[in-house]
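Asker: make a model of this:
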Amino acid sequence: MDLIGLDIGSTGAKCIITDSDGNVMAQAYEEYSMESPISGYFELNPQIVWKAAQSILHSVIRQCNKRSTHLAGISISSFGEAAVLIDKEGRELGNSLLYIDCRGNEQLKTFIKKIEADEIILKTGLKPHSMYTLSKLMWYREEQPDIYAKIHTFLPFGSYILYKLGASPILDYSLASRTMAFDVRRLQWDEHIIKTAGLNKKIFPEIAALGTVVGQISLEAARTFKLPSNFKLVLGGHDQVCAAIGAGITEEGSAVDGIGTVECITPVFSKETINEQDMASSNLALVPFIKGKYTTYAFNFTGGSLLKWYRDQFGYEEKMEADLTGRSVYDIMSENVSDSPTNILVLPHFAGSGTPYMNPLAVGAVLGIDFNTTKSDLFRALMEGVTYEMRQNIECLEQAGIRIDKLRACGGGAKSDLWLQIKADIMNKTIVALDIDEAGILGTIILCGVALGEFSSYEEATRRLVKVNKTFHPQAKNRKQYDENYAKYKRLYQAVNEVMSNEAMER
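Answerer: Model (predicted):
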């Protein structure tokens, strides 16, 4: 049995086909661009995304040649919040508003005057914010009533692609939880929130658990992609949830550290074990997971993007060497880095802050450099700064009752032995590097395989598909210095943002 996994991101779509032992049979990727018609507006054209999905599906199926008859099903992951608006004829009603789009801000202010923020947090597991789908729908109702009147339903991008392949309008609990209208305990749409928002409950689609078989491919799509007529469509979910599944995170005490452009720690826990007030105070969402468990997202907007900034600003010579030798530029930059901690503090808020602050106006800082500071010192300090930030997030998770015994690392940053050892030392946690390029897509493969009976359980799928690379243990020799530096780091955010706030007020 061969399975297709597809991930829809905000800037590109990627797809792989694997056999039931996880061997990659084919893969493809295609980029697309968001649109920004005016300042503060950020949109994604769903038809362009569908075109890209079609292109990579054709590509991977062609790569499989005669094995296409073995293809059994597909599952899809995607980013959340943004929704494709669909009319009763199944047509898209324009572009989708991304989570960074400013529209919905004013509508949210009016909304939270009518309903207590605590009620929203209790029901949805979210602090009120204009990024969520509910705010965007309220904006359409007020500012684009002609379009709002035509909405038959709406779908996040993963569910939208399934819909185009033949599924009915349906989404899973994890993506529903990014709307700010979904009761994460009762696992259903909250009628009071929807009514208070002034929205029509009939436009809210059907919901189901991750990994539900939601039908089979339409005859038209089967002909288009040359797939079997009994090819199954399996409900995927939010990309971070799928990444956790793809990393083998299924039981409490474990978490995945996805070190990509954005760094995100995704743990597993039971809602009975947590302090929801502590979670809310740290801006940690409550998200339905598999097997009756829950997860959350502790994240920083700058992970690998901070090292990319360093490469572009300071790594010209190393990039030239990488181009000549074919080696990774990051491996070359790591070669001259000291084995010892630096005393440089880097506040990694180069694009605002994620959890626990969720401050879009937060700024970065570099403190402690002198004439002896080298490029390599700064490179290491950037990795340390990001890791201090994620240690603070781990402390917030543990304060809320979420135990983390070890971290499984995936993503581009997990290829750096230097960075993973820094993480183990600063966090005082064992870090297990996974031999996985795309944990999110592997998660959709696992969801598909379990749903179709190829794997008897998530545990069996993990044993067969998730490969461990190296393990990094904390080094006692660095513990004292890192603990001292971390204590200073925690005071840095308040100090920097107090200075920046005072300067803004003076201007």
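Asker: every contact and neighbour count from this point should use C-alpha atoms.
Answerer: Fine.
Asker: wait, is Cys15 part of a strand?
Answerer: Yes. Counting by DSSP: H, G, I helix; E, B strand; the rest coil, Cys15 is part of a strand.
Asker: would you check that Ser334 makes contact with Ser376?
Answerer: Yes. Checked against C-alpha atoms under 8 Å, the pair Ser334 and Ser376 is within contact range at 7.5 Å.
Asker: grab the nearest non-local neighbour of Leu134.
Answerer: Thr179 (5.5 Å; C-alpha to C-alpha, 6 or more residues apart in numbering).
Asker: tell me which residues of the helix or strand encompassing Arg463 come out buried.
Answerer: Here Arg463 sits within helix 458-465, counting by DSSP states H and E. Buried residues in helix 458-465, defined by neighbour count with 16 or more other C-alpha atoms under 10 Å: Tyr458, Glu459, Ala461, Thr462, Leu465.
Asker: just name whatever secondary elements that helix is in contact with.
Answerer: Contacts defined by 3 or more C-alpha pairs under 8 Å, 6 or more residues apart in numbering; DSSP states H and E place helix 458-465 against helix 439-451.
Asker: so how far is the helix it packs on from its chain's centroid?
Answerer: 16 Å (C-alpha atoms, centre = their mean, to the nearest Å).
Asker: now do it against helix 458-465, angle only.
Answerer: Helix 439-451 and helix 458-465 are oriented at 120 degrees to each other (axes from the mean of the first three to the mean of the last three C-alpha atoms, to 10 degrees).
Asker: need the outlier residue of the protein, farthest from its centre.
Answerer: Phe371 (39.2 Å; C-alpha atoms, centre = their mean).
Asker: let's compare: structure for the following, please.
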Amino acid sequence: MHVDYIGVDIGTTGVKAVVFDEKGQERYKAYETYPMQSPTPDTAEQDPDLIYKKTISVLEQAIAFSNEDVNELRAVSFSSAMHSLMCVDSQGRPLTNLITWADKRSSAETKALQHSDSGQQFYERTGTPIHPMSPFAKLLWMKTHEPELLNRTAKVIGIKEYIFYQLFGEFVMDESIASATGLMNIHERAWDQEIMTYAGITIEQLPELVPTSFTFYKDHIPYIIGASDGVLSNLGVGAINEGEVALTIGTSAAIRSASSTPHVDAKGRTFCYLLTDDLWIIGGPINNGGIALQWVVEELVKDETISSDQAAEAVLALADRVPAGSNGLFFIPFLTGERAPLWNPEATASYIGLTRTHTREDMIRAALEGVTFNIYSVLLALQELIGFPGSIYASGGFSRSETWKQMAADIFDQPLHFAKSYESSALGAVILSMYTLGDIESLSHFKQHQHVDEKVIPNETSASLYRDYSSLYLELIRSLSPHYERLYALQQKKGVWI
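Answerer: Here you go, the predicted structure:
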């Protein structure tokens, strides 16, 4: 008989339940999607009850698979996207939809605070940059625009807390998710009273803080609360020693490194979130990862006769025809505003250097390069805190593209190590559950074999070219930054959705 572990990963666009064996090998995956609701350009909400139903569905499918093989189901553990917020009454009934990280309605509230002394102090205490993504920012918006709703709210929670309340009847939030709310003092590991008051809520309206190892039981099976998807992705790919970096490019993207103590950036460019009592993850996220590829597919390669997956493959094949540097064409990839390194929800995308000689293929490759330049710029900020990375471990949807993987290795000018499993966050949740239950002695138990699937080496010629391109890219985004506010205002006036 084998032992199974289930990692449930509640993401922005869908939820998956992945079955792993005791060696950390993936055996089965159930996956279901759910839509985003955007009735206005700045709104990004979801139906929490639909997400709960989809989560239970994939979990039941995974449990059924394990039972069919007559395996022992050792534990279920959870990973979740960060920064979601919803209000519920005392019975746990939703008073709002789930407001996701992508919601930008609090831009006005955060703009003035972002560069103030108070904003910097809040960031330094919480490790969460002042930005509309955070629950803190969403509460500021509610305080101004929906004060009666906030007064009627019994608890302010996120999606994982809602699911756990439905399953176990208690309002609890793991310290990893809490460290990404902008409301928890990461140095004291407690809700910050001054910041709560500033946001217009009381401590009674927040769930109980619990460690990422906190465990409930259902049908004699441990249900471990787990952590956020970002920090668990580091664990899943094996980037948990200082100096090791995890690169993830999916719908969005992020780059992160581990630290034994919390670190914040004097310039406010990076986050600092908790994984366990003595392990913190620092780094930066960008909004525009695979979103840029999706836009290219929809706007530059429309073809209703083929599936979206086939269209994406066609786009990547077209990009491969173009030399590194896209013949001098740059794409600034801020299609949905941007988090790191700008932390500016008003930032917009653009092509720069476009001439009559450029082709659709050039535009496609430039879009992928723009995403990669931008996440590389976040690494440069991170390096000021951690030094030059010893190793970079990569995961996410871009791992399926030979073209994009090579491009990333060339731009980073460093070998990239790709994990065996695409499901790094779910695997990280499982590793955390194994450690919690004492089934493994350390979180680094699988490091020797969990990320040896592929190593992509930079092409020296392309890497040399990209050094010049990266430098110019950084100068371009700095020079454009002062103009985003005015451009955003003009687009809002004209009714342009961004």
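Asker: circling back: which element is the equivalent of the residue nearest to Leu134 of structure 1 over in structure 2 on?
Answerer: In structure 2, the residue paired with Thr179 of structure 1 is Thr181, using TM-score structural alignment. Taking DSSP H and E as the definition, one finds Thr181 of structure 2 inside no helix or strand.
Asker: now do the contacts for Thr181 of structure 2.
Answerer: For Thr181 of structure 2, the contacting residues are Met82, His83, Thr128, Ser134, Pro135, Phe136, by C-alpha atoms under 8 Å, 6 or more residues apart in numbering.
Asker: of these, which is the nearest to Ala62 of structure 2?
Answerer: Met82 (23.6 Å; C-alpha to C-alpha).
Asker: name the SS class of Ile161 of structure 1, please.
Answerer: Ile161 of structure 1 - assigned by three-state DSSP - is helix.
Asker: which elements pack onto the lengthiest helix in structure 2?
Answerer: Using DSSP state H, we find that the single longest helix of structure 2 is helix 360-386. Secondary-structure packing of helix 360-386 of structure 2 (3+ C-alpha pairs under 8 Å, 6+ apart): strand 253-259, strand 279-286, helix 290-300, helix 308-319, strand 330-332, helix 402-412, helix 460-480.
Asker: so which of the ones you listed is nearest Pro345 of structure 2?
Answerer: Closest among those, using C-alpha to C-alpha: strand 279-286, at 11.0 Å.
Asker: how close does the closest one sit to structure 1?
Answerer: Its aligned residues in structure 1 lie a mean 2.4 Å from strand 279-286 of structure 2 after superposition (mean C-alpha distance after the TM-score superposition for structure 1).
Asker: which strands and helices sit next to that strand?
Answerer: The helices and strands touching strand 279-286 of structure 2, judged by 3+ C-alpha pairs under 8 Å, 6+ apart, are strand 253-259, strand 271-276, helix 360-386.
Asker: in CSV, list these along with distance to Pro222 of structure 2 and mean neighbour count.
Answerer: Output for these, formatted as CSV (distance: least, C-alpha to C-alpha, whole Å; neighbours: other C-alpha atoms under 10 Å):
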stretch, distance to Pro222 of structure 2, mean neighbour count
strand 253-259, 27, 26
strand 271-276, 18, 27
helix 360-386, 36, 23
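Asker: can I get the ones you listed in a markdown table including distance to Ile240 of structure 2?
Answerer: Listed next are these as a markdown table, based on distance: least, C-alpha to C-alpha, whole Å:
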| stretch | distance to Ile240 of structure 2 |
| --- | --- |
| strand 253-259 | 5 |
| strand 271-276 | 10 |
| helix 360-386 | 13 |
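Asker: which one of the ones you listed lies closest to Pro333 of structure 2?
Answerer: Using C-alpha to C-alpha, those put helix 360-386 closest to Pro333 of structure 2, at 5.7 Å.
Asker: measure how that closest one sits relative to helix 290-300, angle-wise.
Answerer: Going by the same axes, to 10 degrees, helix 360-386 of structure 2 is angled at 170 degrees with respect to helix 290-300.
Asker: relative to the whole chain's centre, how far out is helix 360-386 of structure 2?
Answerer: 16 Å.
Asker: same thing with stretch 317-337 of structure 1?
Answerer: Worked out by C-alpha atoms, centre = their mean, stretch 317-337 of structure 1 lies 29 Å from the chain centre.
Asker: which residues are contacting it?
Answerer: Residues from elsewhere that reach stretch 317-337 of structure 1, judged by C-alpha under 8 Å, 6+ apart: Arg311, Gly315, Ser376, Asp377, Phe379, Arg380, Ser416, Leu418.
Asker: so what corresponds to the third one in structure 2?
Answerer: Residue correspondence to structure 2 (TM-score structural alignment): Ser376 of structure 1 is matched to Glu361.
Asker: nearest to His115 of structure 2, of the helices and strands packed on strand 279-286 of structure 2?
Answerer: Smallest distance to His115 of structure 2 across those (C-alpha to C-alpha): 16.0 Å, for strand 271-276.
Asker: stretch 370-384 of structure 2 vs structure 1, average distance?
Answerer: Overall, stretch 370-384 of structure 2 averages 1.6 Å from its counterpart (mean C-alpha distance after the TM-score superposition for structure 1).
Asker: please tell me which residues of structure 1 that stretch aligns onto.
Answerer: With TM-score structural alignment as the criterion, stretch 370-384 of structure 2 aligns to 385-399.
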